[in-house]
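# Test case, fold it:
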Amino acid sequence: MATIKLSKDYLKNELDLPYSAIVDEIVETSRWSIHHRIVFEDKGKFYQAYYSEGATECQDESPWEYEDEIDCTEVELREVKMKKWMPVEN
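Reported below is the predicted structural model:
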């Protein structure tokens, strides 16, 4: 698994993340924070990273507020088959 470290300033200022992410999904919530997974492109490769933001207007937490370098894992888009429970049709 290829992982690189990118600076918070590079992600926010040069790539305009998390706003320009290809994918931005909520993966977990806690009492004070909403935790996201994003996928973004940089120099022809795609990476995923995680960030948190405040869950309410009283929580002053912005993406990567407490980190200077962020671990970014290289990813690729693949087709995945899955099974899902569905109602029986008569």
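
# only C-alpha atoms for contact and neighbour calcs from this point on.
Will do.

# Just give the closest residue to residue 37, not the sequence neighbours.
Here the nearest residue to residue 37 in space, its sequence neighbours aside, is residue 50; by Cα to Cα, 6 or more residues apart in numbering that works out to 4.5 Å.

# Could you also give me the structure for this next sequence, so I can compare it with the first?
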Amino acid sequence: MNVLTPPTPENVAEMLTSDYHDYHNGNDWWPSISADGPVISVGITPVGDDYETKLPETHFQAHVFQVDPELPIASEPVYLDPDDARELTYERPGEGFDGWTVVANEPIDTTRWKSHHRLVIRNEAGEHFAATYSKGLTEQQEARPWDCEETARFDPVARRIRVVQVHEWVTPAKAEEAGQ
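All right, here's what the predicted structure looks like:
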């Protein structure tokens, strides 16, 4: 009697990228693959040499999305005049001036009197830089970004794509139609 290899995300990926799109580790897998738009569904049934011994089918999904080309990465930080850096905090993504374009301006945290942000900018060479700054939440807090700094330092950053699996509970369509 042989021991069947249960499928895991790693060995399913290995199977899908192998030359023969097959996975043999002392037994066979019976795959079923289908697509619904950019979502690929994969079912794997491990089967023994006797074709009678089987493990239950295990289901996987692969989500296909386009990946932009790699961007150049700077090796050194850049230093901007605080007034110029401050002006960039008021620009929307895609806007900018003096050779700098705002890519993102993301809130990071909020304390009682200040909000903290990360500003990502791009130069004309396509290199990206980021700096954090704080600003006062009311007119009573006169804290402006880089107010007490001689320069605003922006460190080189690289874009990283992160795929996150989120479980969401939704009402099935039939229950919604029935008014439940």
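
# rewinding a little: what's the residue nearest to residue 37 of the first structure aligned with over in the second structure?
Matched by TM-score structural alignment, residue 50 of the first structure corresponds to residue 132 in the second structure.

# Could you measure from its match over to residue 102 of the second structure?
According to Cα to Cα, to the nearest Å, residue 132 of the second structure stands 13 Å off from residue 102 of the second structure.

# between the two, what contacts are shared?
Among the neighbours of residue 132 of the second structure, those also in contact with residue 102 (Cα atoms under 8 Å, 6 or more residues apart in numbering) are residue 119.

# Which one's more surrounded, those two?
Between residue 132 of the second structure and residue 102, counted using other Cα atoms under 10 Å, residue 102 has the larger neighbour count: 23 against 19.

# if I look at the more buried one, how far off is residue 129 of the second structure?
10 Å.

# list the residues that contact both of those two?
Common contacts of residue 102 of the second structure and residue 129, defined by Cα under 8 Å, 6+ apart, comprise 120, 121, 122.

# Now intersect those residues with the strands, please.
Judged by DSSP state E, strands contain the following of those: 120, 121, 122.

# wait, isn't the first one in contact with residue 127?
No. Taking contact to mean Cα atoms under 8 Å, the distance of 10.4 Å between residue 120 of the second structure and residue 127 leaves them out of contact.

# Which one's more surrounded, these two?
Neighbours per residue, other Cα under 10 Å: of residue 120 of the second structure and residue 127, the larger number sits with residue 120, 23 against 16.

# For the second structure, just list every one of the strands.
Counting by DSSP E, the segments of the second structure that form strands are 28-36, 39-47, 58-63, 78-80, 96-97, 100-110, 114-122, 128-136, 152-157.

# ok, back up a step: which residues sit in contact with the residue nearest to residue 37 of the first structure?
Contact analysis of residue 50 of the first structure by Cα under 8 Å, 6+ apart lists 35, 36, 37, 38.

# if we go to 7 Å?
Residue 50 of the first structure sits next to 36, 37, 38 when contact means Cα atoms under 7 Å, 6 or more residues apart in numbering.
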